[in-house]
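Student: sequence and computational prediction follow.
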Amino acid sequence: MATELERVRELVEPIASDLDLDLYDVERRSKVLRITIDTRAGSDDGISLDTLSLATRLISRELDHEDPISSAYTLEVTSPGLERPLRTPAHFQREIGKDITVRLTGHAVAEGESRRLDGKLVAADDTTATVLTTAGEERTIDIDAVDKARTVFDWSPKPKPGKGPGNTKNKQSKNPQKSNKEKQQS
């Protein structure tokens, strides 16, 4: 027999699919049932508030009709955000190529190794993930040994167009007369 969360997943997946979304996660914390939906893998766009609102109404109606949760709960339908948690093998597989931070469980760390990894996720399968650390070494970890992991978003400001190290335009002097005098002296 399916657990309550498995049943919720079965009910929500077709709704997400109809909206051209992925069901990212289903979790229950205390009295909150959190359903996390996301755009399809590879999409650069996020979920609009209108889409999130529509998904919430459809999911709420389906859960009210089917009543898969035996106790009282508060429904929360959300997106995973820019810095999204990585809890399942599918989460790791979806985020290959992105910067991540990982904290391993204490028993999973060999002597001399750090419990924390920061770097680029370069590979993932059903049991392991490989991280190219900021130190330049590849480290393969068991996903079951992950205490906490998430993607890392670069919050630094982006350079303005025409500014920055890639700009090769010749800068002209603000004083054109001086510029002309310099040309005559050459």
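Tutor: Thanks, I have it. Keep in mind that this is a model prediction, so the values were computed, not measured.
Student: could you use CA atoms for every contact and neighbour count after this?
Tutor: Fine.
Student: which residues touch the longest helix anywhere in the chain?
Tutor: Ordering each helix of the chain by length in residues (DSSP state H) puts helix 49-66 first. Contacts with helix 49-66, where a contact means CA atoms under 8 Å, 6 or more residues apart in numbering, come from 8, 11-12, 15-16, 19, 75-79.
Student: who's in contact with the residue nearest to the spatial centre of the chain?
Tutor: With distances taken as CA atoms, centre = their mean, the chain has R84 as the residue nearest its mean C-alpha position (3.6 Å). When contacts are counted by CA under 8 Å, 6+ apart, R84 touches 150-152.
Student: give me that answer again for 10 Å
Tutor: Residues near R84 by CA atoms under 10 Å, 6 or more residues apart in numbering: 91, 95, 100, 149-153.
Student: also this one, for the comparison:
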Amino acid sequence: MEEHNFELVDVEYVKEGTNWYLRVFIDKKGGITIDDCELVSKSLEKTLDKEDPIKNSYILEVSSPGLDRPLKKDSDFERYKGRIVDIKLYKAFNKKKEYSGELIGLKDNIVYIIDEDGNELSFNRNDIAIIRLAILF
């Protein structure tokens, strides 16, 4: 993947119904095309078939993380500074579990946003179930 400048965003291995899915989310500067997904899928299939790390059968899916991509890596918080994010917490804070606002950044494992009322809020990264880029209409 590195030779094509793809970034591995996330990997999921989940069971849905009777099928197992190995989902690989990739990104690159300028965005991902269907040809990129096909290239990575074929490359991964060869490696996975050779190494055989997953013994049961599964469906391999390769895609972009989407417009509402989750922020996982420290570099994501720098890359998307200034963008609107949606945050879901494990436990309620001020009687709410969901927040939205402009991403200010990440420092010392604390995520900072400015909410729609202009208040600066901070959340310990360990308290965040998921943080995603917001889709604005």
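Tutor: Done, it's in. All values reported here derive from a predicted model rather than from experimental measurement.
Student: still on that earlier bit, need the counterpart of the residue nearest to the centre of structure 1 in structure 2.
Tutor: When structure 2 is aligned by TM-score structural alignment, R84 of structure 1 is paired with R69.
Student: run the chain-centre distance for stretch 80-87 of structure 1.
Tutor: In terms of CA atoms, centre = their mean, to the nearest Å, the centre of stretch 80-87 of structure 1 is found 4 Å from the chain centre.
Student: scratch that, stretch 30-45 of structure 2
Tutor: 17 Å.
Student: same question for stretch 52-65 of structure 2.
Tutor: 17 Å.
Student: and the strands in structure 1?
Tutor: Taking DSSP state E as the test, the strands found in structure 1 are 21-29, 32-39, 74-78, 99-104, 116-124, 128-133, 138-142, 146-151.
Student: grab the nearest non-local neighbour of the equivalent of Y58 of structure 2 over in structure 1.
Tutor: Taking TM-score structural alignment, the alignment pairs Y58 of structure 2 with Y73 from structure 1. Excluding its sequence neighbours, the residue lying closest to Y73 of structure 1 (CA to CA, 6 or more residues apart in numbering) is K31, at 4.6 Å.
Student: how about D74 of structure 2?
Tutor: That would be L106: by CA to CA, 6+ apart, it lies 7.3 Å from D74 of structure 2.
Student: what do we get in structure 1 for the one you found?
Tutor: So, by TM-score structural alignment, L106 of structure 2 is matched to A124.
Student: number of nearby residues for its match?
Tutor: Using other CA atoms under 10 Å, A124 of structure 1 has 22 other residues around it.
Student: wait, what's in contact with it?
Tutor: Going by CA under 10 Å, 6+ apart, A124 of structure 1 touches 89-96, 130-131, 140-143.
Student: out of the residues you listed, which are shared with structure 2?
Tutor: Contacts conserved in structure 2 for the contacts of A124 of structure 1, using both residues aligned by TM-score structural alignment, their matches' CA atoms under 10 Å: 89-93, 96, 130-131, 140-143.
Student: closest to Q177 of structure 1 out of those residues?
Tutor: For those, the minimum distance to Q177 of structure 1 (CA to CA) is 55.5 Å, reached by I96.
Student: how close does the alignment partner in structure 2 of the closest one get to L71 of structure 2?
Tutor: Taking TM-score structural alignment, the alignment pairs I96 of structure 1 with K81 from structure 2. Note on K81 of structure 2: its distance to L71 of structure 2, by CA to CA, to the nearest Å, is 11 Å.
Student: check E38 of structure 2 too.
Tutor: From E38 of structure 2 over to L71 of structure 2 the distance is 24 Å, taken as CA to CA.
Student: with neighbour numbers in mind, choose between these two.
Tutor: Under the criterion of other CA under 10 Å, the comparison of E38 of structure 2 against L71 puts L71 first, with 19 against 14.
Student: what sits against the more buried one?
Tutor: Counting by CA under 10 Å, 6+ apart, L71 of structure 2 has contacts 9-10, 65, 77, 79-80, 85, 130-133.
Student: again, only this time at 8 Å
Tutor: 77, 130-133.
Student: can you get me the start-to-end distance on stretch 19-35 of structure 1?
Tutor: Taking CA to CA, stretch 19-35 of structure 1 runs 15 Å from one end to the other.
Student: give me the buried stretch members for that stretch, please.
Tutor: Using 16 or more other CA atoms under 10 Å as the test for burial, stretch 19-35 of structure 1 gives 21-26, 33-35.
Student: and the nearest residue in space to S63 of structure 2 that is not next to it in sequence, how many neighbours does it have?
Tutor: Among residues not flanking S63 of structure 2 along the chain, F25 sits closest, at 5.1 Å (CA to CA, 6+ apart). Per other CA under 10 Å, the neighbour tally for F25 of structure 2 reads 21.
Student: thank you kindly, that will do.
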